[in-house]
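Novice: 3D model of this:
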Amino acid sequence: MSATVEQLMGPPADYVSEEETFTPSIAPSLTYSEDSEDQDEPQPEEAPRRRRASTRLIVQSAADVQRITGESTQQLLNRCCGGGCCMKLQKQDGLEYEHIPLPDNEAFHSLGLKIDEIPTVLTKIPDMPDQVTFLQSIRRVSNTPSPTDSAISVGSQLGSIGSAIEAKLKNLSLEELDTSIQPPSFVQPHHPHHVFPARIHNTRELTRPGAEKRTYHFDLDITDYPHEEGVDFKVGGAIGISAPNDSAAVDHILDLLLVPRYLRDKPVLLRTTRGRWPTVWGEDEAREIVTTRRDLLTWCSDIQSYPPNKPLLRVLAEHALDPNEKKILLFLCAGEGQGVFCDFRTGPYISLAQLLSAFPSSKPPLDLLLSVLQQLMPRFYSLSNDPHESYEIRDGKQHRLIEIAVTVQEMPDWRMGCRTGVGSGFFERQSRKFMELQRAGDKAPQIHIPMFKGLMANPLAKEFVSDGPMLLIGAGVGIAPFRGFVQHRLKNANCANKVWVLQGIRDSLIDELYNGEWGVHEEKVKKVVQSRRGESRYVQDEVFHQADLVWSIINSVDGRVFVCGSSQGMGEGVEDALIRVAQSKGNLEREEAKRFWELKRDVGQYITETW
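Specialist: Okay, the predicted model is just below:
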């Protein structure tokens, strides 16, 4: 990343620039912009002055930063760890270096590692992480010994098992649960909520061909959801989804680790020494659980959402048989490789399969790998309907439904060009399976979504309780929870003229969500702002354009302003627009306007739900 961030933030206190002893160089093409002037032109009437390194040599304004790097200053600062590792990208004096042949495979090339030579001696290499997860084969009663399980490392880690434990293992078995549609019972989100396989009642794609992002709608049947948990679904609430990893990705990892196919679904005893894993919000304690290797990788460990960390790389290095691969992995863990490691982490997220393919000689034991992988966490999605009024008749029975909208998140992938997020990718696969079965003639496809009652007391649900005027501002899928609000409010004649919606989209022809599905008076309460068609305005522009309405609502008794959507771009833009509204209509200075909205947030009149 680099040197640019260090130059932006200023050199460390103990760093001495070469410019203190040499005449500064002139680089007009790098320093020039419309907002800055060249400070380094030679001045014939003055002798050259020695000076410390200055950010003025590179940038003097935000425009310079964006022109040179393609990123804003804040984006660069967000990517910097602050540890001074950017200064370690260059060779260090006093060290001997050697050229290491790099792995010649597509996966390694996709990592973008900028490695030329590596120091012959590496320091500050972290110790091997503690192994807290162990897998033990469950032996059945037999007079003949079972073959050694080459895919696990229990033998070396746990030693011999006593006769009492051996007898216990023989009586253990898997729970009777279909883990193809829901996670094992030990993956419990938060007491007393359990994961329930909700059947998809219907699903459709909300966006049209050509949309930049695909968004799907789901009607989930919760008729049989356990009622003893005591928390009902609310307008504006959010449900939790325990989305599994893609089965093809799980099989690919097991293939790379050389785990035999006959072992993948075989019962195995999982023993942990501490921590919450493989539960989600369980107690920090040791556990003994009967499960399978496939279920652990499918439901419990995140294999693609987090950048690689040093414990993972250290495990791969320890088990790399190729000396060059081992050297590269240790270099990434060492102090000398800190700069390369930071660039490595701040790039596109790298999946576990990508790492294992890049360093093919490393085949760590599965249980050791599970000890350093991140927990696979639930995702939360806001309801897009009024859950108290949504019912349909099917098969002569009344079914209660909840509705959600999911936008598919995509990122670069070295094998397929791009890959989807864990949660949104799972939803898209389930939606496509459902629609394919429908097209094949199946009138009631059995496709499920593992869900649980999530945040029914989140800010949107808690604050949508008054009869005062409301302004709902959102963009993209952030508009989904507002649909339930409007449907609920328009049923009350006293509130029909007290709710307004500002919806930001790119192009109404391809990505306007829920057009015509907001209830009566939709044309009076909803304003659609397009950024790619017509006037080409963003929703934050419309917020300032509607300054009179905004100021009237926020200063009314029980008036509310809700904002929902992405925090970057839309969220930041809307916040700035609201501040400018307060400056204009309230005759306030900018800091006073900021404080005004902070106070409104404190009293529950300004509510944001951004991500």
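
Novice: alpha carbons only for contacts and neighbour counts from here, please
Specialist: Fine.

Novice: quick one, helices of the stretch 251-400 of the chain?
Specialist: For the stretch 251-400 of the chain, the helices defined by DSSP state H, counting those that start in this stretch occupy 261-264, 293-299, 310-318, 323-333, 338-346, 352-358, 366-372.

Novice: for comparison, sequence B:
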Amino acid sequence: MVISRNFQGLFESLNETVVLSLPKLKENAIKINFTGSHEYKTVYKQEPLLPFAASEVFNAPIHRWRRLTALDENCKAAYEITFDVKGSNLDFRPGDTIGIIPQNSQSDVDNLLEHLNINDLADINYTISTDAGKKGVKVPPHIPVESTLRHILTYCVDLRGVLKKLFLLSLSMHTKDASEKRILEYFSSKEGSIAYTTHILNERICLLDILSIFTSCKPPIGLILEYLPRLLPRPYSIANSDHENSFIKVCFSVMDIGNNRKGVTTGWLEDIIIKHDNCDLEERMKNMNISNVETKI
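Specialist: Model (predicted):
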């Protein structure tokens, strides 16, 4: 078993004889049934509303972009992106906020599917149901009752979301290695509260990190969908006036959030730019029209 240096001390010091005070755990009640169909279809029980939304979702093409900082590995990348919002009827002023709806990276989704050994099910339609014998059990409103796993993991759930203690305890129930199981239980316990704050919250450890560290943890996909939070829009300030009412400009820097990762939205937007940029280094400093790419705002 390979253990991250951050957790090595915990594995070595945790006394197996210590009785842990664990929260009460509910059984996973979400049932996923695969239909065998590859026909792409996404159906919600009720279309989920976006919190704090003051307008309908608008698919805005990226009209133009430019890099604001030098092309230097020691210089944080910062960009200005112009969205084409013609026909949206958005009323805005400089400093107003728009929400950009991101998507999880393809590599993150692929890594999760591979770890759970469900690559062959990723693009097959499913239906979701709940255990009729359990009262008060509901499918989270942001989870489609019909769709594909790839769609959900890309667009619906936040793979970088905060791991709550109950989620960690549920993950421990599907961890074969005894030492790995014990440390996940410790993070979930009253006795492990300080360790949970220090090693999970402060280090921004997400599900992807847990599965890469605790390699024997193989939870069912239904459990993951039950606990992962919704992938929500990220707010950005508008940097131009409504005199240019057909366009909205935002500026952002690409953040390194640790664990060799970039921000969900900023990393995604930068990937869009890079994929459509076949110029040399000098040309990459100039504006470029990539209006065939749409972003939800």
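
Novice: quick check: TM-score for this pair?
Specialist: Here the TM-score for the pair of chains, by TM-score structural alignment, normalised by the length of the second structure, is 0.82; 280 aligned residues with a C-alpha RMSD of 3.0 Å.

Novice: let's have the helices of the stretch 251-400 of the first structure in TSV, adding mean neighbour count and distance to R394 of the first structure.
Specialist: Output for these, formatted as TSV (neighbours: other C-alpha atoms under 10 Å; distance: least, C-alpha to C-alpha, whole Å):
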stretch	mean neighbour count	distance to R394 of the first structure
helix 261-264	12	39
helix 293-299	21	32
helix 310-318	22	50
helix 323-333	22	57
helix 338-346	20	50
helix 352-358	19	43
helix 366-372	21	44
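
Novice: closest to T223 of the first structure out of those?
Specialist: Set against T223 of the first structure and scored by C-alpha to C-alpha, the helices of the stretch 251-400 of the first structure come closest in helix 293-299, at 24.9 Å.

Novice: nearest to G423 of the first structure, out of the helices of the stretch 251-400 of the first structure?
Specialist: Checking the helices of the stretch 251-400 of the first structure against G423 of the first structure by C-alpha to C-alpha gives helix 293-299 as the closest, at 11.8 Å.

Novice: list the helices and strands that closest one packs on?
Specialist: In terms of contacts (3 or more C-alpha pairs under 8 Å, 6 or more residues apart in numbering; DSSP states H and E), helix 293-299 of the first structure is packed against helix 247-256, helix 261-264.

Novice: looking at the helices of the stretch 251-400 of the first structure, which is nearest to H190 of the first structure?
Specialist: Among those, helix 293-299 comes nearest to H190 of the first structure, with 15.7 Å by C-alpha to C-alpha.

Novice: what is the corresponding segment of the second structure for that closest one?
Specialist: Aligning helix 293-299 of the first structure against the second structure (TM-score structural alignment) gives residues 149-155.

Novice: and if you look at stretch 486-493 of the first structure?
Specialist: Using TM-score structural alignment, none of the residues of the second structure align to stretch 486-493 of the first structure.

Novice: please name the nearest non-neighbouring residue to the counterpart of G258 of the second structure in the first structure.
Specialist: In the first structure, the residue matched to G258 of the second structure (TM-score structural alignment) is P412. Closest residue to P412 of the first structure apart from its sequence neighbours, by C-alpha to C-alpha, 6 or more residues apart in numbering: C418 at 4.2 Å.

Novice: would you mark the buried spots in the helix or strand hosting that neighbour?
Specialist: According to DSSP states H and E, C418 of the first structure maps onto strand 417-420. Buried positions in strand 417-420 of the first structure, judged by neighbour count with 16 or more other C-alpha atoms under 10 Å: 419-420.

Novice: no further queries at this time; thank you.
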